[in-house]
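# Okay, structure incoming, though there's no sequence with it:
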């Protein structure tokens, strides 16, 4: 089983246990989990691939008996920007009554959606967005399984010093680098 799927399955089990504990003694026939990704627009390809990973993890978990014998049902939501993220997070938490939300790949989408899920008391598991602020706001119900932008930056500098410079037989201080970035939460 790929490492991503194992990490996701662990996060899924944790989310479901948290959500079931919060739901009380009444047990539904299924556990509804939201999947919030940019499924259209400029990030659609990456959003669709991320969603497919979520589908695979859910299918594997269901094949292994679900959670406490209950089948997990995935509720799909498309959010290409912060406004759609807010609307879809509201729909997932209040209309679809999901017990947790997984998403979203995009930092702007995640930053907006997690504000809604936090207020609703619904756990949100970020699987790909890197903006430090997503988990840096002190929210109680927001979790992340991936690295942050700050971690990526420090590891990039570390690799220039420890890998790139030695392979070029150069002093790291003599290297010139360029930083290319986008002007957004990513």
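Here it is on my side, so go on. Model, not experiment: these values are computed from the prediction. Numbers count the residues shown, from 1 in each chain.

# CA atoms for contacts and neighbours, from now on please.
Will do.

# Neighbours of residue 122, how many?
For residue 122, the count of nearby residues is 25 (other Cα atoms under 10 Å).

# just the strands in the chain please.
30-37, 71-78, 100-103, 124-126, 142-144 (DSSP state E).

# Any buried residues in the first one, and which?
Right, strand 30-37. Neighbour-count burial for strand 30-37 flags 31-37 (criterion: 16 or more other Cα atoms under 10 Å).

# In the residues you listed, find the pair that's most separated.
Within the buried residues of strand 30-37, two members stand farthest from each other by Cα to Cα: 31 and 37, at 19.4 Å.

# Tell me, how many residues neighbour residue 79?
Using other Cα under 10 Å: residue 79 sits among 27 other residues.

# same thing with residue 69?
Residues lying near residue 69 (other Cα under 10 Å) number 11.

# about what we covered before: just put the strands of the chain in a markdown table and tack on distance to residue 132.
A markdown table is the format used below for the strands of the chain (distance: least, Cα to Cα, whole Å):
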| stretch | distance to residue 132 |
| --- | --- |
| strand 30-37 | 19 |
| strand 71-78 | 23 |
| strand 100-103 | 16 |
| strand 124-126 | 12 |
| strand 142-144 | 10 |
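
# let's bring in a second model and compare:
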């Protein structure tokens, strides 16, 4: 596979691709806007593997439009401006025909507004869950392979109330993701009869959050809801424990990584109530897991890897179905290849998809994370995992929930 790295330092993930030297020019190329540094770097590296795995499979089974599918990856640094700059370079210099990413909603939205919708380049985020995205003015070019936090927030509100928690202080990263998810949680939790005692946004990059935590602890709520990312979230958790402000924590997808429990200690986090969008239990999920393990080893207990893989497959399928890399045609074809009717194709079935399209049949991709039936807003259905950390430093699934709203 030809991988072009744009304006970033190579991570260990990309060492093998770098050894092969710069990529040759590709007739068909996509870009990935990933946080290989910054707050979400822990997820950016693994999401990039999901993209790479899909491309390796596609190229091994015939490529796209008769050509190998090329890949350029650019680092968003989990920064809105850096993300926009990275996307502009991918689109205007590398001439990519589609984008996978970004992860943070606070980065994805500016890219959609300033780049993909303006340049006519389809963009599929594998991790951006802000409810704002649903009605964003994006000319139909922004899609996502992960459900809106309109679902996650409702399900989490139900889970927390059902676990016996009656009062919560919410601390959230000050961006579209943090605010959107915290607001939906608050609405559902209070609908159930709970009370959110405070809603406090926090700024990234601070050495101390003791002031915010002191305010959050006022009124002695039962638990702290932390909607954030590992880099600053670990600091918040550590200081909450050091000052004995909280010993019960609620976390969301941005904090679901072994990095958190390794930094804090499982003995302090074993009662965590966590939520994240997750994969449906399907044959596609099993096939993806096996393929990932064969290529990279054990699949990490982190979100967004399978959805990055699916976003890549969907872009490639849309190009093949459209017979073109023209942005408008690919945008429209994304709805066709993601929805029934059509021959069902899943992870590792690129050759089957090519054969069906060659025969004039429609295809319906059901992916590693499940079905991605894009609606008119580019949104998909979903399922939410209730998870927790374990005393021995692991991450454990409690159950999967298909909906909320009691």
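Yep, it's here. The structure presented is a predicted model; accordingly, all values stated were derived computationally and were not measured.

# So after superposing, what's the score?
Here the superposed chains carry a TM-score of 0.73, computed using TM-score structural alignment, normalised by the length of the first structure; 150 aligned residues with a Cα RMSD of 2.0 Å.

# Pick the one among the buried residues of strand 30-37 of the first structure closest to residue 65 of the first structure.
Within the buried residues of strand 30-37 of the first structure, distances to residue 65 of the first structure taken as Cα to Cα reach their minimum at residue 31, with 12.2 Å.

# Identify the residues contacting the counterpart of that closest one in the second structure.
Aligned counterpart of residue 31 of the first structure in the second structure: residue 28 (TM-score structural alignment). By Cα atoms under 8 Å, 6 or more residues apart in numbering, the residues touching residue 28 of the second structure are 64-65, 67-70, 96-97, 325.

# With residue 122 of the second structure instead?
Applying Cα under 8 Å, 6+ apart to residue 122 of the second structure gives the contacts 97-99, 116, 141-143, 327-328, 330-331.

# and the gap between it and residue 312 of the second structure?
11 Å (Cα to Cα, to the nearest Å).

# Residue 131 of the first structure reaches residue 186, doesn't it?
Yes. Between residue 131 of the first structure and residue 186 there is a contact at 5.2 Å, judged by Cα atoms under 8 Å.

# what touches both of these two?
Joint contacts of residue 131 of the first structure and residue 186 (Cα under 8 Å, 6+ apart) are 107, 149.

# Look at these two and report which has more neighbours.
Between residue 131 of the first structure and residue 186, counted using other Cα under 10 Å, residue 131 has the larger neighbour count: 20 against 15.

# OK, contacts around the more buried one?
Residue 131 of the first structure touches 107, 148-149, 185-186, counting by Cα under 8 Å, 6+ apart.

# Which members of those occur in helices, if any?
In helices, judged by DSSP state H, the following of those are found: 107, 149.

# Compare the contacts of residue 131 of the first structure and tell me which is most surrounded.
residue 107 (23 neighbours).

# What's it aligned with over in the second structure?
In the second structure, residue 107 of the first structure lines up with residue 105, judged by TM-score structural alignment.

# go on, residue 87 of the first structure?
Residue pairing (TM-score structural alignment): residue 87 of the first structure is matched to residue 85 of the second structure.

# quick one: that match and residue 195 of the second structure, what's the gap?
Here residue 85 of the second structure is placed at a distance of 41 Å from residue 195 of the second structure (Cα to Cα).

# now the host helix or strand of residue 214 of the second structure: which residue numbers in the first structure?
Per DSSP states H and E: residue 214 of the second structure is located in helix 210-217. Per TM-score structural alignment, helix 210-217 of the second structure has no counterpart in the first structure.

# How far off centre is that helix?
Helix 210-217 of the second structure sits 29 Å away from the centroid of its parent chain (Cα atoms, centre = their mean, to the nearest Å).

# Contacts for it, please.
The contact list for helix 210-217 of the second structure, computed with Cα under 8 Å, 6+ apart, reads 169-171, 197-200, 202, 224, 236, 239-240, 245-246.

# Next step: those residues restricted to helices.
Members of these lying in helices (criterion: DSSP H): 236, 239-240.

# and those residues as a markdown table, adding distance to residue 189 of the second structure and neighbour count?
Formatted as a markdown table, these follow (distance: Cα to Cα, whole Å; neighbours: other Cα atoms under 10 Å):
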| residue | distance to residue 189 of the second structure | neighbour count |
| --- | --- | --- |
| 236 | 23 | 23 |
| 239 | 26 | 17 |
| 240 | 22 | 23 |
